[in-house]
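>>> Following is a predicted model, sequence given first.
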Amino acid sequence: MQRICVIGGSRYFGKLLVERLRTAGHQVTVINRGSASPPTGVEHLLVDRNDEAALMAVLDARTFDVVVDQVCYTPVQAAIAARVFAGRVRRYVMTSTIEVYDPATATLPALPAGTHVPEESVDPAIWQVAIDLPWHDDAYLEAHYAEGKRQAEAVFTQASRFAFATVRSAHVLGGGAQEFTGRLAHYAGRITQGEEITVHAQALPTVFIHYEELADLLAWAAAADFTGPVNACSDGSLGVHDLAEIIAAQAGREAVYRTVPAGDAASPFSFDRHYAMSNTRAKALGFPFSRATDWLPVAVAEALAMSVAPTD
């Protein structure tokens, strides 16, 4: 049994992670602002993680073996956590994102065309941190989501006094209504209604992970001893056309596409730049990934069920 603190953990794969940890017999504490109550048997601390004094006070004398941080988006939040949990925790795991590799938001090392991006392409040990940017402004943060994650990783790596690992998640799907981004539901709805899907002229593939698999991987990362970043994605990359055709086949409809001009926004998962991740490191460390095409049909069926209007 370990004492594990989950920051966030109120929805989707974070909620499932808390349930997995509790079922495994760990002593689990959840820290959030109270948007949802954790399962029975899980300690719940209500506090805004951005309020350093309040966070320090609510933790009191508690210590943990591991913290899993689901909701760290900025270097400011990372710096607060690094100070507050110094001396309180042995290991810290941050949930990050595939977006850290997006070449549209950062200058990264050039790779051969089509290469699945390895972790070393974004090294938090040398990434520059700018705490004084307007990270508290919601509009700024939304526009700089990827950079916020990169800099948060950098703060923990460069300044923390505990072992640090970061899990860079692929696009998460599955769970029907639990998939709060609504991206798979977007496709299911448009295809069943015969509406256009906007795509780039050369839509490049990306990678995905099922929300249950991500919860399992985070639980595995909490119990492991590796440090640094690991990419989290199921085997097999898919382009927007691949995804749409799987949905269309299950719906018994045809997908209708409209190509957008270069530089214009398109439907979710249509990318005009390649940054699909490699999961080689996580595999070498011992995590067995599924294939995306094994779980995607069930995720699609859940999304299609949501797109059917109820009848009286």
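Looks like it arrived, so ask away. Residues are numbered from 1 along each chain as shown.
>>> drop to CA atoms for contacts and neighbour counts, all remaining ones
OK.
>>> Kindly provide the distance from Pro124 to Thr166.
Distance, Pro124 to Thr166, using CA to CA, to the nearest Å: 10 Å.
>>> Residues contacting whichever strand in the chain runs longest, please?
In the chain, taking DSSP state E as the definition, the longest strand is strand 89-97. For strand 89-97, the external contacting residues (CA atoms under 8 Å, 6 or more residues apart in numbering) are 63-72, 146, 149, 153, 162-170, 221-222.
>>> So which residues of the stretch 101-250 of the chain form helices?
138-143, 145-159, 183-192, 211-223, 240-251 (DSSP state H, counting those that start in this stretch).
>>> tell me the centre residue of the chain?
By CA atoms, centre = their mean, the chain has its centre lying nearest to Ser169, at 4.2 Å.
>>> That one contacts Ser234, doesn't it?
No: using CA atoms under 8 Å, Ser169 makes no contact with Ser234, being 9.9 Å away.
>>> Need the residues touching each of the two.
Joint contacts of Ser169 and Ser234 (CA under 8 Å, 6+ apart) are Ile209.
>>> Could you tell me which of the contacts of strand 89-97 count as buried?
63-72, 146, 149, 153, 162-170, 221-222 (16 or more other CA atoms under 10 Å).
>>> about what we covered before: distance of the residue nearest to the centre of the chain from Ala143?
Taking CA to CA, one finds Ser169 at 19 Å from Ala143.
>>> same question, Gly286
Applying CA to CA to Gly286 and Ala143 gives a distance of 35 Å.
>>> From Pro75, how far off is Leu133?
10 Å.
>>> Settle it for me: which of the two has more neighbours?
Shown here are Leu133 and Pro75; by other CA atoms under 10 Å, Pro75 has more neighbours (25 against 14).
>>> If we ignore the residues flanking it in sequence, what's nearest the more buried one?
Closest residue in space to Pro75, ignoring its immediate chain neighbours: Ala152 at 4.1 Å, by CA to CA, 6 or more residues apart in numbering.
>>> Hmm, the one you found is touching Ala78, no?
Yes: counting by CA under 8 Å, Ala78 is a contact partner of Ala152 at 5.3 Å.
>>> Overlap in contacts, the two.
Cys72.
>>> So between those two, which is more surrounded?
The residue with more neighbours, out of Ala152 and Ala78, is Ala78; 29 against 26, by other CA under 10 Å.
>>> hold the first one in mind and look at this next one:
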Amino acid sequence: MQKICVIGGSRYFGKLLVKRLQAAGHQVTVINRGSTPSPAGVEHLVVDRNDEAALTAALDSRTFDVVVDQVCYTPVQAAIAARAFAGRTRRYVMTSTMEVYDPATAALPAVPAGTPVPEELVDPATWPVAMDLPWHDDAYLEAHYAEGKRQAEAVFTRAGGFEFASVRSAHVVGGGAQEFTGRLAHYAERIADGGAITVHTKALPTVFIHYEELADLLLWATTADFTGPVNACSDGLLDVYGLAAIIATQAGREPVYRTVPAGEEASPFSFDRHYAMSNARARELGFSFSRTTDWLPGTVAEALTTEPSPTT
């Protein structure tokens, strides 16, 4: 049994992770702002992680074997957490994103289309950090989501005081009504209703992960001993046309496309630039991934029976 703290953990794969940790026999503490009650048997600390004094006071004399941070989006948040948990935990795992590799958001080395992107493309040990940017502004943060994650990883990597690992997640889908992005539901609704989806003429492939698989990987990461970033994606690249074909088969309809050239806005999951990840490092470390095409049809069927999302 380990003492594990989850920051966030109130919805989607974070909520499932808490249940997985409990089932594995760990002693779990959840830290969030209290919008959702925690399951029975879980210690719940209601505090704003952005308030360093309040966070430190809430932690009191508690120590943990591992902290899993589900909701760190900026270097400022990372710096607060690094100070608050210094000497309180031996390991810190941050949920990051494949968006750190998006070449539209940073000057990154070019990767040939079709070549899965490895972790070393973005090295948090050398990534520059700018704490004085307007990270507290919601509009700025939304527009600079990928950079916020890159810099947060960089702060934790250099903090010291604990082992640090980041899990760079692919596009997370599954869970029906729980899927808060609504992107898969957007496609299911459009194709089932015969509406057109906007795609790039030469759409490039991307990678996905089921929310249950991501929860399992995060559970694995709490007991593993690796440090640094690890990519989390199911096996197999898939472009928007392949995704639409799977949905169309489940819906019994033919997909209707409206194509746009590279550089113009399209529907979610249509990409005109390459940054699909490689999961080779996680595999070498011992995690076994499923194939996207094995679980995606069932996930699509679930989405087709779920109340549609307002995402457009």
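Happy to help now that I have it. Keep in mind it's a predicted model, so treat the numbers as computed, not measured.
>>> Superposing both, give me the TM-score.
Overlay of the two chains. TM-score (TM-score structural alignment, normalised by the length of the first structure): 0.98; 308 aligned residues with a CA RMSD of 0.8 Å.
>>> Show me the buried ones among the contacts of strand 89-97 of the first structure that map onto strands.
Cross-referencing these against strands under DSSP E gives 64-69, 163-169.
>>> Among the residues you listed, which one sits closest to Pro205 of the first structure?
Ser169 (15.7 Å; CA to CA).
>>> residue contacts, that closest one?
With CA under 8 Å, 6+ apart, Ser169 of the first structure has these contacts: Thr95, Ser96, Thr97, Ile98, Ile209, Leu214, Asn231, Ala232, Cys233.
>>> Strands of the first structure, start to end?
Going by DSSP E, the first structure shows strands at 3-7, 27-32, 43-46, 64-69, 89-97, 163-169, 171-173, 196-199, 208-210, 228-232, 256-259.
>>> Any chance of these in TSV with distance to Ala53 of the first structure as columns?
Compiled in TSV, the strands of the first structure are given as follows (distance: least, CA to CA, whole Å):
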stretch	distance to Ala53 of the first structure
strand 3-7	16
strand 27-32	14
strand 43-46	13
strand 64-69	18
strand 89-97	18
strand 163-169	23
strand 171-173	34
strand 196-199	47
strand 208-210	36
strand 228-232	28
strand 256-259	51
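>>> Nearest to Pro118 of the first structure, out of those?
Pro118 of the first structure lies closest to strand 228-232 among the strands of the first structure, at 7.7 Å (CA to CA).
>>> on contacts alone, who are the packing partners of that closest one?
Packed against strand 228-232 of the first structure by the contact rule (3 or more CA pairs under 8 Å, 6 or more residues apart in numbering; DSSP states H and E) you find strand 163-169, helix 280-285.
>>> For that strand, report the contacting residues that lie outside it.
Strand 228-232 of the first structure has contacts (CA under 8 Å, 6+ apart) with 98, 118-119, 157, 164-170, 209, 214, 217, 277-279, 281-282.
>>> Check stretch 22-38 of the first structure too.
Contacts of stretch 22-38 of the first structure (CA under 8 Å, 6+ apart): 1-11, 15, 18, 21, 41-49.
>>> residues in contact with the residue lying closest to Lys15 of the second structure once chain neighbours are set aside?
Among residues not flanking Lys15 of the second structure along the chain, Gly9 sits closest, at 4.7 Å (CA to CA, 6+ apart). Contact partners of Gly9 of the second structure, counting by CA under 8 Å, 6+ apart, are Lys15, Leu16, Leu17, Val18, Val30, Ile31, Asn32, Gln70.
>>> What residue in the first structure is paired with Gly9 of the second structure?
The alignment partner of Gly9 of the second structure in the first structure, by TM-score structural alignment, is Gly9.
>>> Against Ser35 of the first structure, how distant is that match?
In terms of CA to CA, Gly9 of the first structure sits 10 Å off from Ser35 of the first structure.
>>> ok, now Arg258 of the first structure?
Arg258 of the first structure sits 39 Å away from Ser35 of the first structure, going by CA to CA.
>>> ditto for Ala201 of the first structure
41 Å.
>>> of those two, who's got more company?
More neighbours surround Ala201 than the other of Ala201 of the first structure and Ser35, with 14 against 11 (other CA under 10 Å).
>>> Which residue comes closest to Pro205 of the first structure once chain neighbours are left out?
Gly239 (3.9 Å).
>>> got the contact list for the one you found?
Ala203, Leu204, Pro205, Thr206, Phe269, Ser270.
>>> Now render those as TSV, adding distance to Gly25 of the first structure and neighbour count.
Shown next, in TSV, are the contacts of Gly239 of the first structure (distance: CA to CA, whole Å; neighbours: other CA atoms under 10 Å):
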residue	distance to Gly25 of the first structure	neighbour count
Ala203	45	18
Leu204	42	20
Pro205	39	22
Thr206	36	23
Phe269	37	21
Ser270	41	22
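>>> will you turn those residues into CSV that also has distance to Ala305 of the first structure?
Shown next, in CSV, are those (distance: CA to CA, whole Å):
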residue, distance to Ala305 of the first structure
Ala203, 27
Leu204, 28
Pro205, 26
Thr206, 25
Phe269, 21
Ser270, 23
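>>> Dump the helices and strands packed on strand 228-232 of the first structure into JSON lines; add distance to Leu184 of the first structure as well.
Formatted as JSON lines, these follow (distance: least, CA to CA, whole Å):
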{"stretch": "strand 163-169", "distance to Leu184 of the first structure": "17"}
{"stretch": "helix 280-285", "distance to Leu184 of the first structure": "26"}
